[in-house]
Structures are given as C-alpha cells and as structure tokens.
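Participant: Fold the following, please.
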Amino acid sequence: MTGKIYLVGAGPGDPELLTLKAARLIAAAEVAVFDRLVADAVLDLLPPACLRIDVGKETGRHCVPQDEINAILVNLGLAGHRVVRLKGGDPFIFGRGGEEAEVLAAAGVAFEIVPGITAAAGCAAAAGIPLTHRGVAQGLRLLTGHRQDDGELDFDWHRLADPTCTLVVYMGVASAERLAGGLRGAGLSGETPVAIIERGTTPDQRTLFSSLADLAADMVRWQPKPPSLLIIGAVVNHALTPHMDHVGREAAQ
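Facilitator: The predicted model follows:
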C-alpha cells in the first residue's frame, strides 16, 4: 500500500506565515523532504522523531539533482510513508512542484498540494510595497532570473518593459545587470525604481532601494545574498517601510 506525499508551501521564511494546514502537517510529519530555501524556523516545527531528508545541499555538491529527488519521493510513497515535501514559498511558483506532482502521478503515488505564500507576496508585504496600486500598476509579472542551463536570459524585453506593470524577479541577483540592461534597452526608463529584498520576512531582512540605471553598481556595492528578490516598477515608490518598525530598510545613498 502506498503512502501519501504532501507538497507543502513553506512560505518565504517567517513561520507565522504558514497556512494552518501546512503547520498541522509539519507538526505531525513522519518524514520531511526539504529544500535549502525552507527557513530553519519552519524546520524547527518538525517533531523530534521526524526523519529529515535535506535535498537542498550535499557535501561537495550544490544540490541533489531533481531526478534523484523525484526518485526519493516515489520510493518513500511506495514504501507506505506519509511525507511532507517542504518547498520555500509556494510549490507551484518556481518550486518545481509541478514536475514532482507529474512524477508521483505517473508512479501511482497519492499526493496533495498545499499552497503557500510565495516570496513575491510575502517579501513585498514585509517591505511595505504594494505589488499593484490604483493608477500606478495595473498588472504583475513573476519572472525567474535563473536559467537551468546558465545561459542568457531570453525574455521578450519589449513586452516586459511596461511601466504600468510590476515585475518581480526571483533568483535575480546574478542576472541583475542583464535584467536592467534588457529593460532599459527596450525603453523602460532608467529612473524606474527597484527594490532588492534580502532574506524577506525574516528578522535578518534587508530592503535596499535603487533604480534601473544604478542597479548594477548598487548590487556590487551592497552584495545582497540569496535568497533575494527584485521588485521593479513604480510601486516601489509607494513603499511604506518607514512606518513598519519590524522591517530593516537601507536606502540608496
């Protein structure tokens, strides 16, 4: 008899942002398989007897290959275990949850998706930045700055260079200069504001403010560390962080 795999969104870092369902499953987990972006404060909620399988890092390697993670989940499910598969943010937003769900379905392993607060929503809220705002931003686009083959970003820059739309870039630190250049080359003003949110929603959050024109130089100066998220668009000018004393803010000087 097969077990069941719960693909659980662990949110952006603050354990109080877990859904009630996610918190309940974590507290009762028999086995937990987790990524490197799952916050330690969330892992602390696992029961002492829970078997923990860290697939986010391994000695001498950056991460466990996705095919190996898929095999781990299938084998655990076929062995009858009830598994909490923890993913930072939401499992279906740049979390490869869709790939894992397809593999589990093909293997006949029961699974359930438990959504979580994605980094775009959680980090923007923690930094006091409205992702949409009447008369300022009529739309929102979520992008990844990481390419699986480490190749060049291949966005349709002219479609992205829309001043009425907020862009949120996951894993965008390494590609910040290319992003800024592509957007400016497609006509987006160099004065367009940018927020870099490092370790969002955690006590170590750092919120940095720049512009497309200054972004490359500011990234070199500030050296933000992952996990960091970029928010690009006029909504950044509406950040409310001066009134939110739990958020660290470092303005461009």
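
Participant: okay, CA-based contacts and neighbour counts for the rest of this
Facilitator: OK.

Participant: And the helices in the protein?
Facilitator: 20-27, 40-43, 66-78, 97-107, 119-126, 157-160, 176-185, 215-222 (DSSP state H).

Participant: And those: which comes nearest Ala49?
Facilitator: Checking those against Ala49 by Cα to Cα gives helix 20-27 as the closest, at 10.7 Å.

Participant: distance between the closest one and the chain's centre?
Facilitator: Here the centre of helix 20-27 is set off from its chain's centre by 20 Å, with Cα atoms, centre = their mean, to the nearest Å.

Participant: Pick the most deeply packed of the helices of the chain.
Facilitator: Of all these, helix 119-126 has the most neighbours on average by mean count of other Cα atoms under 10 Å, namely a mean of 22.

Participant: Check what contacts it and list those residues.
Facilitator: The contact list for helix 119-126 (Cα atoms under 8 Å, 6 or more residues apart in numbering) reads 11-12, 89-90, 130-131, 142, 168, 170, 197, 200-201, 229, 231, 247.

Participant: Just put the helices of the chain in JSON lines and tack on distance to Asp150.
Facilitator: Supplementary listing: the helices of the chain in JSON lines, determined by distance: least, Cα to Cα, whole Å:
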{"stretch": "helix 20-27", "distance to Asp150": "33"}
{"stretch": "helix 40-43", "distance to Asp150": "28"}
{"stretch": "helix 66-78", "distance to Asp150": "16"}
{"stretch": "helix 97-107", "distance to Asp150": "20"}
{"stretch": "helix 119-126", "distance to Asp150": "22"}
{"stretch": "helix 157-160", "distance to Asp150": "19"}
{"stretch": "helix 176-185", "distance to Asp150": "13"}
{"stretch": "helix 215-222", "distance to Asp150": "19"}
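
Participant: still on that earlier bit, which one of the contacts of helix 119-126 is nearest Gln253?
Facilitator: Comparing the contacts of helix 119-126 against Gln253 with Cα to Cα places Ile197 closest, at 16.7 Å.

Participant: Spatially, what comes nearest to that closest one if we skip its sequence neighbours?
Facilitator: For Ile197, ignoring the flanking residues on the chain, the nearest one in space by Cα to Cα, 6 or more residues apart in numbering is Thr207 at 4.6 Å.

Participant: And for Pro227?
Facilitator: Nearest to Pro227 is Arg199, by Cα to Cα, 6+ apart, at 5.6 Å.

Participant: Same question for His146.
Facilitator: Met171 (5.9 Å).

Participant: give the contact list for that neighbour.
Facilitator: Applying Cα under 8 Å, 6+ apart to Met171 gives the contacts Thr144, Gly145, His146, Pro226, Pro227, Ser228, Leu229.

Participant: burial of the nearest residue to the second one once chain neighbours are set aside, as a residue count?
Facilitator: Read that as Gly145. Spatial nearest neighbour of Gly145, excluding adjacent residues (Cα to Cα, 6+ apart): Gly172 at 4.3 Å. A count of nearby residues for Gly172, using other Cα atoms under 10 Å, gives 22.

Participant: Could you also give me the structure for this next sequence, so I can compare it with the first?
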Amino acid sequence: MAEHPAYPVGLRLTGRRVVVLGGGQVAQRRLPALIAAGADIFLVSPGATASVEAMADAGEITWQRRRYEEGDLENAWYALIATGDTEANTRASAEAERRRVWCVRSDDADEATAWTPATGHSEGVTVAVLTTDAKGRDPRHTAAIRDAVVEGLRDGTLVAPHHRTRMPGVALVGGGPGDPDLITVRGRRLLAEADVVIADRLGPRDLLAELPPHVEVIDAAKIPYGRFMAQEAINSALIEHAKQGKSVVRLKGGDPYVFGRGMEELQALAEVGIPCTVVPGISSSISVPSAAGIPVTHRGVAHEFTVVSGHVAPDDERSLVDWPSLAGLTGTLVILMGVDKIGKIAETLVAHGKPADTPVALVQEGTTAAQRRVDATLATVAETVRTEDVKPPAVIVIGEVVKVGPTASAPRE
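Facilitator: Here you go, the predicted structure:
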C-alpha cells in the first residue's frame, strides 16, 4: 500500500454514521468539521475534553462514556480512531478493515486506510492537501502549503478566474484604519475581484497599487478644506457602474457604518434594486489608540468608552452630541474628525465639570508609517494642536487610559 499515493476524494457524510474513538485533543480538532458535514457522529470514550463534552451537551454528537468494544463500527461509513490505547486502536482498525469502513488512525498513519488532509476554506472552496509519498509524509509541510493557498485565496494574491457569470453589484468594504494589513480577508478578496473601485482618501491606499491594470479606480477623496466628491456623485457612480454589470467595490476607511455614510450608499442602491454586500472594517476609534499603546478600556480605570464625531463644534446648532452628559462620564471619550474643533470641545467639557487636567492623546495617521502621538490635557490641548501642527486624520482620546500604556508620554504643560 505504501508504494502507491492516496486517492483524494470528498466524502458526503450528511446523515451517515461516523464513529470517533477517543475524546481527546485529536477528536476536539476533527469533530467540528464532521459536525459541519452533517455526519451522525457516535463518540466512544470514557472521558473527553471540555470542548468535546460541550458538543455532546449541545446534541451535536452522541457520546458513549466507555472504552471501545468490538461491534462499535457496525454500520459506520467512516471512523476516526484516536484513543491513547494502542492495543484498542489496533483492534478497532482491524474491525474497520473487516467491515470495509474507511478508517483514520491518529497514532499510526501507515496502518490506516484513510488519511485526513490538511484542509482550509475560502468562500465556498475547500482546499485539501495530502502528501503523495507515504514514506515521506511531512504534516507541517502539508499544512504550510494549505495555509499558503488559503491565504492567497482570501487576500486576493492568488486569484482564480470565475468561469461562471458573476452577479453584478456593489460591496461596501471597510478598509480599516490605514495599514493595508488591517483590512479583513473578505474585503481584500472582494477588492482583488473588482472591476471598479471607488476609494476614499482614508482607505488603505497601498492596496490600490496591487490591482490589475484593467480595474478602474475612482478617487472619492474627501480631503478636509480641499477637493471632494459630493455624496450624491458617489452614489451615482456606484449605481452607474453596477448597472453596467460590473463588480464594484466602495473602499472606505475604518468601518462603513462608523461615520462612514455607508447606510446612505446602501439606501441609494436599494432604491434602484442593486444588490449590496457590506463588509465590516476595523474602526479607527479602537484600532488607532491600540496602535499608539492606549487601551480604550482598562480594568480599574475605564469600564466604558464613547465614540463621538467632532466634525461640528459643540455650539453648532447642527450638533447632535450631548456634550454636558459626556463631561460627566468617567470612561474614555474617543473623538473622530475633531482636530480643528478640539479647542472648543475641551472648553465645553471643562465647563460642564470635566477636570482640566484630564489626559488627552492625539494620534495622527494611526497605524501608518507616518503615525505620531502627541499628549496633552484638556487645558492645553488647543495650544498643543497649534504648536505641534497636528493635522487630520487624527484620533483624539480623552481619559485616564491615556496614562496606562507603556508608551505614554508626559502631557504638554
């Protein structure tokens, strides 16, 4: 048997009896995939890990709390033998051979009639990798190949063309705070498959350079005090290209729904019947403070954090923020889009009871190579922004958590 390679095949186990002998770490790793396959799982083991026991308690498997007995493999289609008893494993695999049940042995692959491949999944595709040479089996090498293929499919660096017609539509993709490595794997895959990308300035711009030459990139940058593309024009561009049967990605910074006007775009698409997928992104409100060494919550310091838009001043009639109530909170206050309004914001918070010496950190261009952090207090932050020439985009963190991290610096006095 060792002279011939294993024959790869996909087993359809829905409703079919699968016997698992042993409730340890091997079973814990293999059972979720068998459950997902819809198998009727019969576990035989005197004990089990907490995770395996939870599967039994949830009714996902049937557990017989005893050792293997002759006849346990009757009517089985597939067996996983993974006990710590070599003699029992040998008897069970012999029974499997007599009953013509494909059998995996965790303790002796050479005595098994089946091998478990290293598997991974990506959008409806299962990648399964087996070593063809039985004598030179190297599970780590096999797993590394699996990981490389799956990662390539997920992040778009390994692109396989679709031979069936793709459904046109729009994906609102949250690109994260700026570092291209912080986009989700689903977002990156959709980006790699796009025909048209409408990108914000705060999206992960480095990813645009990886797009194939045929992809049309539309600049929807909303640069403060500079040129911008009106929201209505963005909506129209999304609709126009989707109606042409193209796959469109709206690449946004952070998360589409955190001050990203994503719902406005989704509503515009829904009104004309264009399907839309929303891919969440890592919000800068938590990722940028984290990148600067600031936890937005910390035991004994802050049990809450509040994210606020600072694009309009507290005394602006358009403001929807209850600044007096925010001043009374003891947790962390995170302000986005508030660099040019921070003086008025700090003044308002202090006027409503927030201590003037409350620590403040401003993190500019967070998660990028240009990231820098400037510390101040509510009393000094307006002057600090001017003297340090802090520019947007910058995330502002107000609260005692600013002083927690190992990289905390002394505030400007």
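
Participant: Of the contacts of helix 119-126 of structure 1 - the most surrounded one?
Facilitator: With neighbours set by other Cα under 10 Å, the maximum within those is found at Gly11, which has 31 neighbours.

Participant: Aligned counterpart of that one in structure 2, please.
Facilitator: Alignment note (TM-score structural alignment): Gly11 of structure 1 maps to Gly176 of structure 2.

Participant: so who does the closest residue to that match other than its chain neighbours touch?
Facilitator: The shortest distance from Gly176 of structure 2 to any non-neighbouring residue, by Cα to Cα, 6+ apart, is to Gly254 (3.9 Å). Contacts for Gly254 of structure 2 (Cα under 8 Å, 6+ apart) come out as Gly174, Gly175, Gly176, Pro177, Gly178, Leu202, Gly203, Gly260, Gly281, Ile282, Ser283, Ser284.

Participant: Please apply the same query to Ile282 of structure 2.
Facilitator: Gly174, Gly175, Gly176, Pro177, Leu182, Ile183, Gly254, Asp255 are the contacts of Ile282 of structure 2 under Cα under 8 Å, 6+ apart.

Participant: Counterpart of it over in structure 1?
Facilitator: Matched by TM-score structural alignment, Ile282 of structure 2 corresponds to Ile117 in structure 1.

Participant: ok, now Leu362 of structure 2?
Facilitator: For Leu362 of structure 2, the aligned residue in structure 1 is Ile196 (criterion: TM-score structural alignment).

Participant: and if you look at Val350 of structure 2?
Facilitator: By TM-score structural alignment, Val350 of structure 2 lines up with Arg184.

Participant: so that match sits right up against Leu212, yeah?
Facilitator: Yes. The pair Arg184 of structure 1 / Leu212 is scored as a contact, 7.4 Å apart, by Cα atoms under 8 Å.

Participant: any residues in contact with both of these two?
Facilitator: Listed as contacting both Arg184 of structure 1 and Leu212 by Cα under 8 Å, 6+ apart are Gly190.

Participant: count of neighbours near the nearest residue to Gly116 of structure 1 once chain neighbours are set aside?
Facilitator: With sequence-adjacent residues excluded and distances taken as Cα to Cα, 6+ apart, Gly116 of structure 1 is closest to Gly9, at 4.0 Å. Gly9 of structure 1 is flanked by 28 other residues according to other Cα under 10 Å.

Participant: can you pull the contacts of Gly9 of structure 1?
Facilitator: Leu18, Ala22, Leu86, Lys87, Gly88, Gly89, Asp90, Pro91, Val114, Pro115, Gly116, Ile117.

Participant: Tell me how far the residue nearest to His146 of structure 1 lies from Val103 of structure 1.
Facilitator: As judged by Cα to Cα, to the nearest Å, Met171 of structure 1 and Val103 of structure 1 stand 25 Å apart.

Participant: Spatially central residue for structure 1, please.
Facilitator: Against the mean C-alpha coordinate of structure 1, by Cα atoms, centre = their mean, the closest residue is Ala119 at 4.3 Å.

Participant: For it, give its distance to Gly9 of structure 1.
Facilitator: Per Cα to Cα, Ala119 of structure 1 is found 11 Å from Gly9 of structure 1.

Participant: And for Thr166 of structure 1?
Facilitator: Taking Cα to Cα as the measure, Thr166 of structure 1 falls 23 Å from Gly9 of structure 1.

Participant: Same question for Asp150 of structure 1.
Facilitator: For Asp150 of structure 1, the distance to Gly9 of structure 1 - Cα to Cα - is 26 Å.

Participant: same question, Phe111 of structure 1
Facilitator: 14 Å.

Participant: can you check Val55 of structure 1 too?
Facilitator: The gap separating Val55 of structure 1 from Gly9 of structure 1 is 16 Å, by Cα to Cα.

Participant: do the same with Pro227 of structure 1
Facilitator: As judged by Cα to Cα, Pro227 of structure 1 and Gly9 of structure 1 stand 16 Å apart.

Participant: residue range for the longest helix seen in structure 2 in structure 1?
Facilitator: Counting by DSSP H, the longest helix found in structure 2 is helix 139-155. Alignment note (TM-score structural alignment): helix 139-155 of structure 2 is unmatched in structure 1.

Participant: what's the counterpart of the residue nearest to Gly145 of structure 1 in structure 2?
Facilitator: By TM-score structural alignment, Gly172 of structure 1 lines up with Gly338 in structure 2.

Participant: Wait, that match touches Ala346, no?
Facilitator: No. Contact criterion Cα under 8 Å: Gly338 of structure 2 and Ala346 do not qualify, at 10.6 Å.

Participant: Residue in structure 2 paired with Gly108 of structure 1?
Facilitator: Under the alignment defined by TM-score structural alignment, Gly108 of structure 1 is paired with Gly273 of structure 2.

Participant: on that earlier part again, need the contact list for the counterpart of the residue nearest to Ile197 of structure 1 in structure 2.
Facilitator: Using TM-score structural alignment as the criterion, Thr207 of structure 1 maps onto Arg373 of structure 2. Under the criterion of Cα under 8 Å, 6+ apart, the neighbours of Arg373 of structure 2 are Ala292, Ala361, Leu362, Val363, Gln364.

Participant: Kindly report the same for Pro12 of structure 1.
Facilitator: Residues near Pro12 of structure 1 by Cα under 8 Å, 6+ apart: Val38, Ala39, Gly88, Gly89, Ile117, Thr118, Ala119, Gly122, Cys123, Gly200, Thr201.
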